[in-house]
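[1] can't give you the sequence, but here's the structure:
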């Protein structure tokens, strides 16, 4: 049972979400820090837009990505120029889907972490001549590292479980875009419930381990 066909979706999911979790963490880090330090008209609307994928059905998110990354879209054309091929139904399409669906959760976690830092400490550092980068590096980051680590772990776990958006923009190509959720779906559809059960068990164990890390950090904080 533990042959290449079994391990392929697992390794692919780990690869896709390994890259996606780094990308989403960096993007969410910049967005959360910038939104924390700026006030402007329409800020609440922008923040609502940033976390909107969190409440939308995955198929809706997938359809939006399908339109944005299609050849008729300037974004899709730019991606085709960058990757030298259409982006849809490729490994990178699976990465982008994971980034989009995980972003709201990571962004909200990081933003809450930044906002939990005592503003008086940051203002005191600024009053002594520290620049924004120094405040961020020496005050904000050390005092919010648990939230940052939690956000990264939750983003990775969310990406691992993504199905709808990934299926729409990356498809289910074995060895190329077939992640664990899509592999489980196909196995059940074809009647191979035993293989699906093994993949389910693997996913549950991995998710349990990731959530255990988050819970342990909450207890220590």
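    Perfect, thanks for sending it. Here the structure is a predicted model, which means the values were calculated and not measured. Numbers count the residues shown, from 1 in each chain.

[2] all contacts plus neighbour counts: C-alpha atoms, from now on.
    Will do.

[3] Report how many residues lie close to residue 162.
    Neighbouring residues of residue 162 were enumerated by other Cα atoms under 10 Å; the total is 22.

[4] which residues touch it?
    Residues in contact with residue 162, defined by Cα atoms under 8 Å, 6 or more residues apart in numbering, are 58, 98, 101, 181.

[5] got a markdown table for these, with neighbour count and secondary structure too?
    Conversion of those to a markdown table gives the following (neighbours: other Cα atoms under 10 Å; DSSP: H, G, I helix; E, B strand; the rest coil):
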| residue | neighbour count | secondary structure |
| --- | --- | --- |
| 58 | 20 | helix |
| 98 | 28 | helix |
| 101 | 27 | helix |
| 181 | 24 | helix |
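
[6] any idea how far residue 215 lies from residue 71?
    Remark: distance between residue 215 and residue 71 (Cα to Cα, to the nearest Å) = 43 Å.

[7] If you count surrounding residues, which of the two has more?
    Using other Cα under 10 Å, the more surrounded residue of residue 215 and residue 71 is residue 71, with 17 against 13.

[8] And the more buried one, how far from residue 154?
    Going from residue 71 to residue 154 by Cα to Cα gives 32 Å.

[9] Kindly report the same for residue 144.
    Counting by Cα to Cα, the gap between residue 144 and residue 154 amounts to 16 Å.

[10] Between these two, tell me which one has more neighbours.
    When neighbours are counted by other Cα under 10 Å, residue 154 comes out ahead of the other of residue 144 and residue 154, with 22 against 18.

[11] Name all residues that make contact with the more buried one.
    Counting by Cα under 8 Å, 6+ apart, residue 154 makes contact with 105, 106, 210, 211, 214.

[12] A further structure is provided below for comparison with the first:
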């Protein structure tokens, strides 16, 4: 009983942490670039970046499965590189969680960087600051709350990912079974006690994440 509970919880946290770390780095960089860049086709690029947010998880999972499956060039490359396929491993769960969580991080950081006064950045450049210093000493601190908000929401989204993960990573107990897939299996098998415990864990974690987001909003 304890193993059935602990394994998916620990794996979910591990997957969510790695996925969140990835989207924090990528989301912050891409959000900063898109907040300041002006070019033709920007709307198309932004739409593609946000697409996983509105697509059904099954569609995201299908695309990932086709893209990283054993029959695809990318899948073959990763299988050669790591001597094992990516799909149906816990790394596939990280990949799925990263893809579905990225739009939340990107949107939050982009909004945060857009709110930074460009005159302050320009004044720092006039004073001789490099682009790196402008970013690390001015832009990043001023957009910090938005970055933290995006990080928390991305973690919560990665933790609760189900559809795409089920398709691309499967539901292997002790290997790829996360909390959402464990809840699904517990319900399907009539093990309502396990389902209720896992549901309670998810509700508690999600509630705490949203509570933190509320208290770090501007003006709080």
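    In hand now; what should we look at? Predicted, not measured: the structure shown is a model, and the values here were computed from it.

[13] before we move on, back to that, name the nearest of the contacts of residue 154 of structure 1 relative to residue 175 of structure 1.
    Checking the contacts of residue 154 of structure 1 against residue 175 of structure 1 with Cα to Cα, the nearest one is residue 210 at 24.7 Å.

[14] burial of that closest one, as a residue count?
    Applying other Cα under 10 Å, we find 16 residues neighbouring residue 210 of structure 1.

[15] now the strands: where do they sit in structure 1?
    If you assign secondary structure with DSSP state E, structure 1 ends up with no strands.

[16] Mind naming the longest helix for it?
    If you go by DSSP state H, structure 1 has its longest helix at helix 4-37.

[17] Which elements pack onto it?
    Based on contacts counted as 3 or more Cα pairs under 8 Å, 6 or more residues apart in numbering; DSSP states H and E, the elements that helix 4-37 of structure 1 packs against are helix 91-115, helix 145-160, helix 180-189, helix 193-220.

[18] Output the ones you listed as TSV; include the columns distance to residue 172 of structure 1.
    Below are these laid out as TSV (distance: least, Cα to Cα, whole Å):
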stretch	distance to residue 172 of structure 1
helix 91-115	10
helix 145-160	15
helix 180-189	6
helix 193-220	15
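
[19] Burial-wise, tell me which of those helices comes out on top.
    Scoring the helices and strands packed on helix 4-37 of structure 1 by mean neighbour count under mean count of other Cα atoms under 10 Å gives helix 91-115 as the most buried, with a mean of 24.

[20] Could you single out the nearest of the contacts of residue 154 of structure 1 to residue 122 of structure 1?
    Closest to residue 122 of structure 1 out of those is residue 106 (22.8 Å), distances taken as Cα to Cα.

[21] how about the closest one, what does it touch?
    Shown in contact with residue 106 of structure 1 (Cα under 8 Å, 6+ apart): 24, 25, 28, 151, 152, 154, 155.

[22] Contacts only, for the fifth one.
    When contacts are counted by Cα under 8 Å, 6+ apart, residue 152 of structure 1 is found next to 21, 22, 25, 106.

[23] If you rank these by neighbours, which is first?
    Top of the contacts of residue 152 of structure 1 by neighbour number is residue 106, holding 32 neighbours under the definition other Cα under 10 Å.

[24] quick one on the thing from earlier: can you name the two of the contacts of residue 162 of structure 1 that are farthest apart?
    101 and 181 (14.3 Å).

[25] what's the mean deviation for the longest helix of structure 1 versus structure 2?
    Once fitted to structure 2, helix 4-37 of structure 1 is off its aligned match by 1.0 Å on average (mean Cα distance after the TM-score superposition for structure 1).

[26] now stretch 95-108 of structure 1
    Here the mean offset of stretch 95-108 of structure 1 against structure 2 after fitting is 0.3 Å, by mean Cα distance after the TM-score superposition for structure 1.

[27] roughly how far is that stretch from the heart of the chain?
    Offset of stretch 95-108 of structure 1 from its chain centre (Cα atoms, centre = their mean, to the nearest Å): 3 Å.

[28] do the same with stretch 8-15 of structure 1
    16 Å.

[29] ok, and for that stretch, which residues are buried?
    Residues of stretch 8-15 of structure 1 classed as buried by neighbour count (16 or more other Cα atoms under 10 Å): 8, 9, 10, 12, 13, 14.

[30] Check stretch 43-58 of structure 2 too.
    49, 50, 52, 53, 57, 58.

[31] Now check structure 1 for the residue matching the first one.
    In structure 1, the position corresponding to residue 49 of structure 2 is occupied by residue 50, as judged by TM-score structural alignment.

[32] Spatially nearest residue to residue 185 of structure 1, not counting backbone neighbours?
    Take residue 185 of structure 1 and drop its neighbours on the chain: the residue closest to it by Cα to Cα, 6 or more residues apart in numbering is residue 196, 7.7 Å away.

[33] my read: the one you found touches residue 182, true?
    No. Contact criterion Cα atoms under 8 Å: residue 196 of structure 1 and residue 182 do not qualify, at 10.2 Å.

[34] All good on my end, thank you.
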